[in-house]
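In: Please work out how this folds:
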Amino acid sequence: MDNVDLFLTVAGVFFALYLFGYAAYLTIGGSISIWSLRKYRLRERMENELDLDFFFPISILVPAYNEEKTILTTVNNLLEMDYKLFEIVVVDDGSKDETAQLVIDHFDLKKDNRPIRLQVPSKEILEIYSGKINGKPIVLVRKNNGGNKADAINAGINVSSFPYFVSMDADEILQADALKYSTRLFLEDDKVIAVGGQIRIANGVEFEKAMPVNTRMKRNPIVSIQILEYIRAFIPSRIFHDTFNGNLNISGGFGLFKKDAVIAVGGYDPNSVGEDMDLVLRLHLHFQTNKFPYAIKYTPEAVCWTQAPFTLKDLGKQRARWHRGLIQCMWNYRVMFLNPKYKSISLLSYTYYFLYELMAPFVELLGIIVIGVAFMTDKLNVSFAIMITLLYLCFSVLQTLLLYMSKSLQREDRIYKGDLAWTIFMSFAEVLYFRPVLFFIRMYATLSYKSKLHSWSSIGREKLEEN
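Out: Purely as a prediction, here's the structure:
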């Protein structure tokens, strides 16, 4: 056997194991997740309704930088929360537009000279304004620009009044019942320190009093592909990892945290590009190292609707930043890699992120090299290569369609006429077009990691639709 044959043989075995592991992980995770969604629906029918006699007081932190297009919609929808005890804290992170003034004027907020307890580091807080709408406190914090979302959230933690806080974005609609369903996990288990919710795409969705009334899929291909991608990300992976306390990330779009736990690890890291994943990894590390009992949970019942980039250019900027954040987090917490001390988090969750997220572009590049070498040496089995490609295509499309159909198991959702046909088309487009594009974005993000790690590019926004 010559060197080329040996290379192709080893590469073939590697890809067989790699793809089998990927398919097995997703199949197991998807099956468990769909079964869990069914159990949620059965439990809801048995209980008839969700009534809580006790409410955790929650501060909803909304960091905002140049969000004048969406900030009032976001706050107005937060005022529709079906929850008794919460405050809204908007943190204006040195915006250059009218974000802060819009909030102050619209809600008639007054200057507030309250003392500030600096529990986590943040840039200087300049002014605080406060007021109440229908008995619900609204606070506006003006601060020096910290250059990142982490610094703004830390400022919100310092100003906020309550022992639990929600971290979200300023271009979102938090579903009216999200707080009820996320706090339920704190009631069920006193070891819970954080709860992540399901993030869904808001583009094209119509809302009434912070509840979706029309979730028909928008016919923008870039948005549609992200809708399918989010379903795959938040249903099989998060629900499966939740079964063994193995979630490594609570999306920055919506997470509910016990404030004391976050303060204990120093708050959000302003030097981290992926501040949401960084915080969760740090919480795992802190509690496991000190052998403190804890749980970090996920529930698909608590939903937050976010704006997705609607142009390929903006999507590329977002995904490049996400991948650089992933690289940074995986490197900073490399102590968890294949370390039995961290149990299933290390052996399953961290390994999955390492192999199938961080290393994915390199594996794809290796595949291109292998095909090129096989072709140039006339050792490419074309019929076998086509068969493997078709199998991968069919698996990916069927997986996406199955998870998309699970919409029928989720509250306030259904499958609209015409959406299924569009979903089938977009499932093929996602594999054949979007994944190759994502490969180049990830490779670019990796190669430009050092030079662009802390660079920030604005992404276009549009007003959310309300009835």
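
In: can we go C-alpha only for contacts and neighbour counts from here?
Out: Noted.

In: Give the burial count for residue 169, as a bare number.
Out: 24 (other Cα atoms under 10 Å).

In: can you give me the strands for the protein?
Out: Taking DSSP state E as the test, the strands found in the chain are 58-64, 86-92, 110-111, 125-133, 136-143, 164-168, 172-174, 192-201, 206-208, 211-214, 254-258, 295-306, 465-466.

In: Would you reformat the ones you listed as JSON lines and include distance to residue 330 and mean neighbour count?
Out: Below are these laid out as JSON lines (distance: least, Cα to Cα, whole Å; neighbours: other Cα atoms under 10 Å):
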{"stretch": "strand 58-64", "distance to residue 330": "25", "mean neighbour count": "27"}
{"stretch": "strand 86-92", "distance to residue 330": "29", "mean neighbour count": "27"}
{"stretch": "strand 110-111", "distance to residue 330": "43", "mean neighbour count": "14"}
{"stretch": "strand 125-133", "distance to residue 330": "32", "mean neighbour count": "17"}
{"stretch": "strand 136-143", "distance to residue 330": "31", "mean neighbour count": "22"}
{"stretch": "strand 164-168", "distance to residue 330": "22", "mean neighbour count": "25"}
{"stretch": "strand 172-174", "distance to residue 330": "28", "mean neighbour count": "28"}
{"stretch": "strand 192-201", "distance to residue 330": "20", "mean neighbour count": "24"}
{"stretch": "strand 206-208", "distance to residue 330": "37", "mean neighbour count": "17"}
{"stretch": "strand 211-214", "distance to residue 330": "36", "mean neighbour count": "18"}
{"stretch": "strand 254-258", "distance to residue 330": "21", "mean neighbour count": "24"}
{"stretch": "strand 295-306", "distance to residue 330": "19", "mean neighbour count": "24"}
{"stretch": "strand 465-466", "distance to residue 330": "37", "mean neighbour count": "14"}
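
In: closest one to residue 369 among these?
Out: strand 192-201 (36.0 Å; Cα to Cα).

In: Touching the closest one from outside, list them.
Out: 178, 182, 185-186, 223, 226-227, 230-231, 234, 250-251, 253-258, 261, 294-308 (Cα atoms under 8 Å, 6 or more residues apart in numbering).

In: closest to residue 32 out of the strands of the chain?
Out: Closest approach to residue 32 among these (Cα to Cα): strand 295-306, 13.3 Å.

In: Could you figure out how far that closest one is turned away from strand 164-168?
Out: 40 degrees (axes from the mean of the first three to the mean of the last three Cα atoms, to 10 degrees).

In: what angle separates strand 295-306 from strand 192-201?
Out: Using the same axes, to 10 degrees: strand 295-306 against strand 192-201 is 30 degrees.

In: let's see this one next to it:
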Amino acid sequence: MIALSTSALLPFLGQLLGLVVILVGLAQSLFHLALFAIALFALAMGPPRAGKRALWSSLVEVAPPLTVLVPARDEEQTIVDSVRALLALQYPHVRVIVIDDGSRDRTLARLVEAFGLERRPFASDGPLPHAPVRAVWVSPSLDRLLVIEKENGGKADALNAGLNLVETELFCSVDADSLLEADSLLRAVRPFVEDERTVAVGGTVRVANGCAVHGGRIVSVRLPRSWLARLQSIEYLRAFVMARLALARLGALPIVSGAFGIFATAIARAAGGYATWTVGEDLELVLRMVHYAREHDLPHAVRFVPEPVCWTQVPESLRDLARQRIRWHVGALESLFAHAHMAFRPRYGGLGLLGLSSMVLFDVLTPLVELAGFVLLPVFWWTGAIWGEFVLAWLALTFVAGILVSCGALLLEELELRRYPRARDLAILAMVAVIENFGYRQLVNLWRVVGHWRFLRGARGWGRIHRRPFETVATTAASRQ
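Out: This next block holds a predicted model:
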């Protein structure tokens, strides 16, 4: 056996690492550019804008009854606006169930005061386990609203308590700090009406920070004042308008956002409902439903419709954002490892071959490789162990591809949604699409690596994220007009 000297080993390791980093970066860049092309094709093949309005109107007569589940804990700042907006949705038959998951603030009290609720004993339950329910609250004048008061068990536990009481064939899960546009449910239910295989539908989630709100409605769309929230605006466009639209087109969508999604009640219950052992209950529910359907030879499809828009508040401090992203990554790892047998397997269709496989490659491995590249490649170059061309090629690939993908997502937003009426806002977003690649993207990858560490240590928990009342957001936006 020939032993490599230190002087020979260092260049070998440097060039090997450089090659791996470049290949992984190239694969990720090509994958994202392909998703952009597929999303652009999907939008081009969709019905024209004028025809869509007539299509939505025609759905009013055939839209199935639907129940909206709203898990809430310590959401006193936003809960009343959110519920009012849900009750005012343009949908023929909708019921709203709010699940107060052991709030420590005045969440329940604000609901009781705003809607004149009366306490009733809880006398029935369903097949899904959950923490004890203390009581239910009803309104004598508003039978479409039900509030469940229960002991704290977590978001998934709260959703299971609500799912047990759903009597409609479809249900929608909505975060308490989110606002739906008036016709969002009607738009999102279209795949269920047109294709009986549909078991879940996701819609676009957008950043509400900076928008003017009145009566639980977004009345004026503006960019957030916070640059951190602006950076997240581009992320959300890239994740929803581009990636999820493209993956759904390929039959490979692995997740429907917990902030806004519609599901088939029967198969969600049969699959076991929401998992309480993970902080990524939205990803886990979709994987459970697809797995159940495949194992029982049931036709199924997970869809994404870009036009139903849900507006949600995003963190405006690095501390809150770090908690959120670490939690998201831990949840993704939990579900990926629990369903590892589905990845790379044709039996599970596009979800197994592409959806989960791409998550393994680009969500699990790429953050580690990319951060290693930023740390080690300059060191190897400085010591002469690697050619400068390696470093320059990787940097060019990383930044140029990232900018192209982000600008592509902004283009898709303008082609399909056109929610930003001011050219100034679009110009700022275009600038953000460039800026995010120089520092912010690397920070998010660092949080993902922390998520790896927390997952390996078995650390769990949601962490508390500060919420602002929507009225405060409205005042801020109004003052800038």
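
In: Can you give me the neighbour number for the counterpart of residue 277 of the second structure in the first structure?
Out: When the first structure is aligned by TM-score structural alignment, residue 277 of the second structure is paired with residue 271. Using other Cα under 10 Å, residue 271 of the first structure has 14 other residues around it.

In: how much space between residue 437 of the second structure and residue 245 of the second structure?
Out: Remark: distance between residue 437 of the second structure and residue 245 of the second structure (Cα to Cα, to the nearest Å) = 23 Å.

In: Mind checking which of the two has more residues around it?
Out: More crowded of residue 437 of the second structure and residue 245, by other Cα under 10 Å: residue 245, with 28 against 19.

In: OK, contacts around that one?
Out: Per Cα under 8 Å, 6+ apart, neighbours of residue 245 of the second structure: 39, 42, 304, 305, 306.

In: again with residue 298 of the second structure
Out: No contacts exist for residue 298 of the second structure under Cα under 8 Å, 6+ apart.

In: what do we get in the first structure for it?
Out: Under the alignment (TM-score structural alignment), residue 298 of the second structure pairs with residue 292 of the first structure.

In: same check, this time on residue 176 of the second structure
Out: Match for residue 176 of the second structure (TM-score structural alignment): residue 170.

In: What span of the first structure is stretch 329-345 of the second structure aligned with?
Out: By TM-score structural alignment, stretch 329-345 of the second structure lines up with residues 323-339 in the first structure.

In: Which parts of the stretch 101-250 of the first structure are helices?
Out: 149-159, 178-188, 221-232, 238-242 (DSSP state H, counting those that start in this stretch).

In: Can you say which of those helices is nearest to residue 419 of the first structure?
Out: Using Cα to Cα, the helices of the stretch 101-250 of the first structure put helix 221-232 closest to residue 419 of the first structure, at 10.2 Å.

In: got the contact list for that closest one?
Out: Helix 221-232 of the first structure is contacted by residues 199-201, 203, 217-218, 308-312, 400, 403-404, 423, 426-427, 430, 434 when judged by Cα under 8 Å, 6+ apart.

In: Likewise for stretch 16-35 of the second structure?
Out: Here stretch 16-35 of the second structure makes contact (Cα under 8 Å, 6+ apart) with 242-243, 246-247, 362, 366, 369-370, 373, 377, 386, 390-391, 393-394, 397-398, 401-402, 405.

In: Next: stretch 302-310 of the second structure.
Out: By Cα under 8 Å, 6+ apart, stretch 302-310 of the second structure touches 178-181, 183-185, 187-188, 191, 198-206, 240-241, 244-245, 248-249, 251, 253, 259-260, 416-417.

In: That stretch vs the first structure, average offset?
Out: After superposition onto the first structure, stretch 302-310 of the second structure sits on average 1.1 Å from its aligned residues (mean Cα distance after the TM-score superposition for the first structure).

In: ok so, going back, with respect to burial, which of the helices of the stretch 101-250 of the first structure scores highest?
Out: helix 149-159 (a mean of 27; mean count of other Cα atoms under 10 Å).

In: Where does that helix end up in the second structure?
Out: Counting by TM-score structural alignment, helix 149-159 of the first structure corresponds to 155-165 in the second structure.

In: which helix is the longest one in the second structure?
Out: Ranked by number of residues, the top helix in the second structure under DSSP state H is helix 6-45.

In: Kindly calculate the angle that that one makes with strand 301-312.
Out: Going by the same axes, to 10 degrees, helix 6-45 of the second structure makes 90 degrees with strand 301-312.

In: list the buried ones in helix 6-45 of the second structure?
Out: Neighbour counts over helix 6-45 of the second structure (16 or more other Cα atoms under 10 Å) mark 10-11, 14-15, 17-18, 21-22, 24-26, 28-29, 32-33, 35-36, 38-40, 43 as buried.

In: what do we get in the second structure for residue 241 of the first structure?
Out: Aligned by TM-score structural alignment, residue 241 of the first structure pairs with residue 247 of the second structure.

In: need the contact list for that match.
Out: By Cα under 8 Å, 6+ apart, the contact set of residue 247 of the second structure is 35, 253, 355.

In: Go ahead and confirm residue 137 of the first structure touches residue 85.
Out: No - shown here, residue 137 of the first structure and residue 85 do not form a contact pair, counting by Cα atoms under 8 Å, at 9.6 Å.

In: which residues do those two both contact?
Out: With Cα under 8 Å, 6+ apart, residue 137 of the first structure and residue 85 have no common neighbours.

In: any idea how far residue 230 of the first structure is from the nearest residue to residue 281 of the first structure once chain neighbours are set aside?
Out: Leaving aside its sequence neighbours, residue 281 of the first structure sits nearest to residue 248 (Cα to Cα, 6 or more residues apart in numbering; 5.8 Å). Counting by Cα to Cα, the gap between residue 248 of the first structure and residue 230 of the first structure amounts to 16 Å.
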